[in-house]
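Below: sequence and its predicted model.
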Amino acid sequence: MIQVRGSGILLHITSLPSEYGIGDFGPAAYRLVDALAQARQHYWQILPLNPTQTEYASSPYSSPSAFGMNTLLISPDILVRDGFLRRADLDPAPEFPERRTVYEAVAWYKDRIFSVAYERFLHSGPERGYEVFYDRNAWWLDDHALFVALKAHFRGQEWNRWPEEIRGRQPEALEDMRRRLADKIRKETFLQYLAARQWSALRRYCAGRGIQVIGDIPIYVAYDSVDVWQNPGIFKLDDNLRPTVVAGVPPDMFSKTGQLWGNPIYDWALLRDRGYDWWVNRIARAGELYDLFRIDHFRAFANYYEVPAGDTTAENGTWVDGPGTDFFEVLARRFPCFAIVAEDLGANTPAVQELLDRFGFPGMKILLFAFGAELPGSAHAPHNYVPNLICYTGTHDNNTARGWFEEEASEEDKQRFFAYIGREVAADEVHRELVRLAMTSVARASITPMQDLLGLGAAARMNYPSTTSGNWEWRMTPVEFAGAPLEWLRNLTVLSGRG
């Protein structure tokens, strides 16, 4: 449960300004924290910090590792400051686009400079920080680093296509590969150390300025991940270690054939017998990285939709009961103060609501969903809110506020919106009215995507669900960063009792 009335900004790390093609844990992140503190904000919400894969369109929700961090977020500037690189090592750098992340180019450039940092690390002698990090994280790090090295060794092939003895994790074969790939394994371990070192420092800086970080955990993992390769028994797989069923959502008003996500489904009965050990470890890891964390597609803990593997649409799936209260009672005993935010968008069933009420988890409301024909009774309309929730103008999966108004809202939606705020406004004013509605609502937390604070149009959208290209690329320019209306935000924060 969120106890303190406050507000914050949604902005993923990758969207920060940077001369290295992608936002990172470097100077711009610290300037953002200073800006949030100046504007009397309490929260900085980000997307998952897990590694991304170009094969999965660089989505942070389709990661090869539920426990590792995205090493592309390591700041070259901080590597120079901390002595892992020299300034000359950063040149020549490509001329990266200012507004978009081109992941392939970023990965190529950073791999080059990371290789230099790694070689310098190897010749610098023992480092206490690295040894402590390894000792504390070996329980997940050993297999994570091995998986990364094996993926490179087998030229990106899905783990199910590796040689049988490695695919099946025969101990002798794994030990042989650990010896053969020792250098690649240690390099990945070193990069994970750098990412953790920089993120921990940034977290401490946030805490020192009264900013809590809200993280994000995708409920499902990618099939081509260390998590499935390492733990095939906790997923519904056949004798060939292929999924028998996969995740998705059924047809609805937005998609006639539903959404076929393709993630493997957990064997919740087996996990229950094991005390949900894998999930306990995952929540513990999240607690190390974030102050609070949102669980994406929270509904699946109550009931989830599974589709037969091999289907090309989600039309023939079935609903299955999830682990429900038993799962969260185990977590509550293990983590008495764990702070979960439930992504409960879509059809909110009585079973989902029971979990929210029983464990005090705040849900989410989206203002862009409020102005349809059902406005008076809409759960997303501020007059229907309860305090224990987070109100957003929109999320990473929505259009921006201005983009919604200019491209998606019908004339009837616009008239209802005008009637609700009591006046007609131009497209370039819509975002401020929505932020004002969110901030003055009874919701204890109000989160505004940075795009909506800046009043940007649809070109600044972060993700188009069910599409596989052009997503996760938006970046804020230095000019936009410098021009953010912080004084207006601060005044509204104080006025609405959130500061």
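Okay, I see it.

Could you use CA atoms for every contact and neighbour count after this?
Noted.

Could you list the residues in contact with stretch 126-145?
65, 67-68, 185-186, 188-190, 193, 226, 230 (C-alpha atoms under 8 Å, 6 or more residues apart in numbering).

who touches residue 392 in this structure?
With the criterion set at C-alpha under 8 Å, 6+ apart, residue 392 makes contact with 364-367, 438, 446-449.

and with 6 Å instead?
Applying C-alpha atoms under 6 Å, 6 or more residues apart in numbering, we find residue 392 in contact with 366, 446-448.

quick revisit: take the contacts of stretch 126-145 and write them to CSV, including secondary structure.
Converted to CSV, the contacts of stretch 126-145 look like this (DSSP: H, G, I helix; E, B strand; the rest coil):
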residue, secondary structure
65, coil
67, coil
68, coil
185, helix
186, helix
188, helix
189, helix
190, helix
193, helix
226, helix
230, helix
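
Second structure follows, compare the two:
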Amino acid sequence: MLRRYFRTRSRRGSLICWWARLASRHAPAFSTQFPLSLSISMKTVPAPLFNWLQNRSAGVLMHPTSLPGNQGIGVLSAAAVEPFLDFLSAAGLRYWQICPLGPTGYGDSPYQCFSAFAGNPYLIDLQVLVEAKLLSSADLIPLQSLPTGKIDYGWLWSLKWPLLFKAFDAFVAAGRTFDRYGAFADFQAAQASWLEPYAAFMALKDAQGGKAWWEWPKKIRFFRDARKSADYKKVALRAEAYAFFQYLFYGQWNAVRALAAERDVQIIGDAPIFVAADGADVWSHPELFQIDAKTGQPLFVAGVPPDYFSADGQLWGNPLYAWEAHAKDGYAWWLDRLRANLELCDIVRIDHFRGFDTYWSIPAGAPTARTGEWKEGPGLAFFEAVASALPDCQLIAEDLGELSPSVVELRDRTGLPGMNILQFAFGGDASNLYLPHNLTANSVVYPGTHDNDTSLGWYRTADTKTQDHVRRYLRVSGENIGWDFIRSAYGAVSNLAVVPLQDYMSLGSEARFNSPGKPQGNWQWRYSAQRLGDLTENSAPYLRDLGELTGRCAPAEG
């Protein structure tokens, strides 16, 4: 019987748990009938560090820049956010997942930000500043002429930044009395550890004509030196403006979180493992990165090796961490970063989880990622530090792609739920780990993410073999594949199912949010208030019923 059990049980960890339960019930006899080493090993299997994803639920993926409105980009206004949250409530959705909230730079990617702590000023609702008489209604007219169906970042940059600085000038002229989100001075004091270097970085960058910080004069090349320079004092007012923008962002985002909490909706944030080279984090903490201590130039950069999809690999260019330096102070910078993330969100997805196990190190200046090599990351020690400092934190591991056994072991030792993408499941055979029958409860299932095409767009461009596999596996005609994927995600064993808003809206490739490797045209998609209204009226009742049938939401009262 035992040999048959060994042959038929295939789920990782199931066998260990079964042996442990057997040993605990028959402890004395067990140790005499089976090898002592096996008995001991079963008793010493450590419990996972985290174990938070216990209940079934569903959510939606939608970055706030996609919210509707007439300011050229989605902003943190109650008028835009409340209808969206009302849809979630009506549909029985408990989670709202977003991309990183940081201030974007060249390329407009939320995964390449000027700070790992700051918020994106583009998201600030300027109507609040009109109500406070820091701006006039006429000031907003140029923004209101921008497209509403997509974001034109070039025009947005030209129009919104001058309005933000104009509002700050009015704030100063009025004696700095604006206190809608609490006292500005209190905010500065509470966030000083990251706010001061970030604000100074942005102000000095403006003074240097936008150049990367390693091209600045030596006296301001690093934060520790810049603080002592006359240049630092010259940009003090400009730096205060950038701090004021963060005060506005944090105040408005906290109001959004309160609206979500009223509806029992939790927000899933996103923390890219790496930070931008040209950002305040590296400038203010050079000792924590693999860069030249004098010039600031990176020594090695991040990426991934060649694979089936890319013969040259992917050369990201982010500076790599000096993990030994992080370990010496107990990963203090990372803990501060996670605390900041958890002030903004209830749950945090850690992007590129595998980099904590091993990361691809590419010599700076290499033309492709081919010349890199695998290096060891901090491993379990990092997550033990996180569990000790933040025992109640809720994290998700982005563990997509080809994973070595050591990465899988690290994920299992941490207990963090991993990710499954249904679009990756088809076209092969029954062993594909992303097929619904191969999933595990401690995971999050998605039809696709921000980096994928919409389900409808993906299916339309898939080869005939893949399309046939989808139809046969899901037992559908393929005529309404977006909803077929939604039903498959809801029915999957994964405790959390998250669906992009574009799929709920049955949109095609025109609504794709990001195409990795494509330099332009990303992060622009926005939905209309009318389309959301139609979704709430026509589909929310069905989604709630589907959630009840699959155990992802409690039955509606009454």
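Sure thing, it's come through. Computed from a predicted model, the values in this text were never measured in an experiment.

would you turn the contacts of residue 392 of structure 1 into CSV with neighbour count, distance to residue 41 of structure 1 and secondary structure?
As requested, the contacts of residue 392 of structure 1 are exported to CSV (neighbours: other C-alpha atoms under 10 Å; distance: C-alpha to C-alpha, whole Å; DSSP: H, G, I helix; E, B strand; the rest coil):
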residue, neighbour count, distance to residue 41 of structure 1, secondary structure
366, 20, 19, strand
446, 30, 10, strand
447, 25, 10, strand
448, 25, 11, strand
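
just to revisit the earlier point, now, which of the contacts of stretch 126-145 of structure 1 sits nearest residue 90 of structure 1?
Nearest to residue 90 of structure 1 among the contacts of stretch 126-145 of structure 1, counting by C-alpha to C-alpha, is residue 190 at 18.6 Å.

ok, the closest one to residue 308 of structure 1 distance?
40 Å (C-alpha to C-alpha, to the nearest Å).

quick one, which of those two is more surrounded?
residue 190 (22 against 18; other C-alpha atoms under 10 Å).

OK, contacts around that one?
Applying C-alpha under 6 Å, 6+ apart, no residues qualify as near residue 190 of structure 1.

can you tell me which residue is nearest the centre of structure 2?
residue 270 (1.9 Å; C-alpha atoms, centre = their mean).

can you tell me which helix or strand it belongs to?
strand 266-271 (DSSP states H and E).

so where is that strand in structure 1?
Under the alignment (TM-score structural alignment), strand 266-271 of structure 2 falls on residues 212-217 in structure 1.

circling back: can I get the contacts of stretch 126-145 of structure 1 in JSON lines including distance to residue 464 of structure 1?
Below are these laid out as JSON lines (distance: C-alpha to C-alpha, whole Å):
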{"residue": "65", "distance to residue 464 of structure 1": "23"}
{"residue": "67", "distance to residue 464 of structure 1": "26"}
{"residue": "68", "distance to residue 464 of structure 1": "25"}
{"residue": "185", "distance to residue 464 of structure 1": "35"}
{"residue": "186", "distance to residue 464 of structure 1": "37"}
{"residue": "188", "distance to residue 464 of structure 1": "31"}
{"residue": "189", "distance to residue 464 of structure 1": "33"}
{"residue": "190", "distance to residue 464 of structure 1": "34"}
{"residue": "193", "distance to residue 464 of structure 1": "33"}
{"residue": "226", "distance to residue 464 of structure 1": "27"}
{"residue": "230", "distance to residue 464 of structure 1": "31"}
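
all strands for the stretch 301-450 of structure 1, in order.
In the stretch 301-450 of structure 1, the segments counted as strands under DSSP state E, counting those that start in this stretch are 303-308, 318-321, 340-342, 363-366, 389-392, 445-449.

Quick one: residues in contact with the longest one.
Think strand 303-308 of structure 1. In contact with strand 303-308 of structure 1 (C-alpha under 6 Å, 6+ apart) are residues 245-247, 249, 317-322.

filter those residues to the buried ones?
245-247, 249, 317, 322 (16 or more other C-alpha atoms under 10 Å).

with these in mind, which one is nearest to residue 380 of structure 1?
Closest approach between these and residue 380 of structure 1, by C-alpha to C-alpha: residue 249, at 21.0 Å.

Can you find the partner of the closest one in structure 2?
So, by TM-score structural alignment, residue 249 of structure 1 is matched to residue 304.

Restricted to helices, list the buried ones among the contacts of strand 303-308 of structure 1.
Among these, DSSP state H puts none in helices.

From those, pick the one nearest residue 59 of structure 1.
residue 247 (16.5 Å).

Would you agree the closest one is in contact with residue 266?
No: counting by C-alpha atoms under 6 Å, residue 247 of structure 1 sits too far from residue 266 to count as a contact (9.7 Å).
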